[in-house]
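Participant: Predicted model and sequence below, questions to follow.
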Amino acid sequence: MTGPLRPAVFFDRDGVINADLGYVGDAARFALLPGAAAGVRAAAEAGALCFLVTNQSGVARGFYTEADVDALHRHMAAELARAGARFDDIRYCPHLPEAPLAAYRRDCGCRKPKPGMILDLMAGWPVDPARSAMIGDRTSDMEAARAAGIRGLLYEGGALADAVRAALAPGA
């Protein structure tokens, strides 16, 4: 996609957008965190592209399928839309080097802390890395941000909209 370069916010999923209940692979176990929609909406209102980047090793472990992840993301998108928020694009990594399922046993470049999902989105969208940030709740999210050449903001709870504003602040 072309156009003038824009800031982007890359959000981790479990622990930032929804409650991290461990291997959330279906809508019945998905709980949008309070303020998550407001945080995504704040990024969009600031003119930023909004992306979701999430490791989903539950696929590689056989807990759920890629179709389940896609269905869950459609459910999440519907919940966010009801609150006036949306992601511009989503990437997930189903791989795991020690995966029980051979089809997903891979040490790939998309699994955080590697930056592949972020870099893929930056290649397909008009992202200005200097004005972009990753918001995640793990050190692997921060390492992925650093490897992709963007800021990382460690989210430890609270108002996600405040975290977004801090991440997008000039000189942050």
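Facilitator: Alright, I've got the coordinates. Numbers count the residues shown, from 1 in each chain.

Participant: okay, CA-based contacts and neighbour counts for the rest of this
Facilitator: Will do.

Participant: For G84, give me its contacts.
Facilitator: By CA atoms under 8 Å, 6 or more residues apart in numbering, G84 lies in contact with A37, R41.

Participant: mind checking how far G157 is from M76?
Facilitator: In this view, G157 and M76 are 19 Å apart by CA to CA, to the nearest Å.

Participant: Just want to know which of those two has more residues nearby.
Facilitator: Remark: of G157 and M76, M76 carries more neighbours, 19 against 13, as counted by other CA atoms under 10 Å.

Participant: try this one side by side with the last:
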Amino acid sequence: MAMRQAAVLLDKDGTLLENVPYNVDPSRMRLAPTAGAALRRFGALGMPLIVVSNQPGVALGKFPRAALAGVEGRLADLFVEHGARLAGFLSCPHHPEGIVGEYARACDCRKPMSGMLTRAASMFGLDLARSWMIGDILDDVEAGRRAGCRTILVDCGNETEWVPGEMRVPQYIVDSLDAAAHIVEQAVRVEAEAMS
């Protein structure tokens, strides 16, 4: 049986991309500061890079779910431009206060729940205990902790509520995505040395 692999699970808006609410226009998608350098660092590691993103705009009637295909395509292009490869893009279209019937509900995939992460583990054969969840708010951290991942909070000012909780304490707090990538890079190096 093949050994399950470690991956990097990334939040999209505010972590990987500049935070533009409900944006599904590929031409307006811009990498967050230091994200290009982070992608180069991640790309060199050879780990699957998977974006996991709440997209409540579907449930709220802001855009159709089909628009997310363009978002995924643009993400894939941005990754390639910076020496990395997008292994997967998982999104949650639900919101309990939505107005689009099939998506207007509570679910187990909307972060801070861990459904997208466990789905990624199933799809890509991931070892979540060796994987990393990186995001800019504590809901990302909680999703990662619930799934059993290692967690990094990119504290760039997007977390404004700071609701406490045992599952909302990240292992690391950094000020940029590249700093997060450096932590992952160091950990991979240490683990590789320990196995050799």
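Facilitator: Received the coordinates, thanks. Nothing here was measured: the structure is a model prediction, and the numbers come from that model.

Participant: name the element F89 of structure 2 belongs to?
Facilitator: Following DSSP states H and E, one finds F89 of structure 2 within strand 86-92.

Participant: how close does the next helix or strand along the chain from that strand sit to structure 1?
Facilitator: Following strand 86-92 of structure 2 in sequence order, the next helix or strand is helix 115-124 (DSSP H and E). Comparison of helix 115-124 of structure 2 with structure 1 after fitting gives an average deviation of 0.8 Å (mean CA distance after the TM-score superposition for structure 1).

Participant: Now do helix 115-124 of structure 2: distance to the chain's middle.
Facilitator: Remark: helix 115-124 of structure 2 is offset 12 Å from the chain centroid, using CA atoms, centre = their mean, to the nearest Å.

Participant: What segments of structure 1 are helices?
Facilitator: For structure 1, the helices defined by DSSP state H cover 36-45, 57-60, 66-82, 116-124, 139-148, 160-168.

Participant: most distant residue from the middle of structure 1?
Facilitator: Of all residues in structure 1, A102 has its C-alpha farthest from the mean position, at 25.3 Å, by CA atoms, centre = their mean.

Participant: Any figure for the gap between that one and R61 of structure 1?
Facilitator: Distance from A102 of structure 1 to R61 of structure 1, counting by CA to CA: 10 Å.

Participant: ok, now G109 of structure 1?
Facilitator: Here G109 of structure 1 is placed at a distance of 18 Å from R61 of structure 1 (CA to CA).

Participant: what about the two, which has more around it?
Facilitator: Per other CA under 10 Å, whichever of G109 of structure 1 and R61 has more neighbours is R61, with 20 against 14.

Participant: so what's the more buried one up against?
Facilitator: R61 of structure 1 makes contact with A99, P100, L101, according to CA under 8 Å, 6+ apart.

Participant: swap in V24 of structure 1?
Facilitator: Here V24 of structure 1 is in contact with D14, F30, G58 (CA under 8 Å, 6+ apart).

Participant: what lines up against the second one once you look at structure 2?
Facilitator: With the correspondence set by TM-score structural alignment, F30 of structure 1 lines up against M29 in structure 2.

Participant: Quick check on the contacts of R61 of structure 1: which are buried?
Facilitator: Buried residues within the contacts of R61 of structure 1, counting neighbours by 16 or more other CA atoms under 10 Å: A99.
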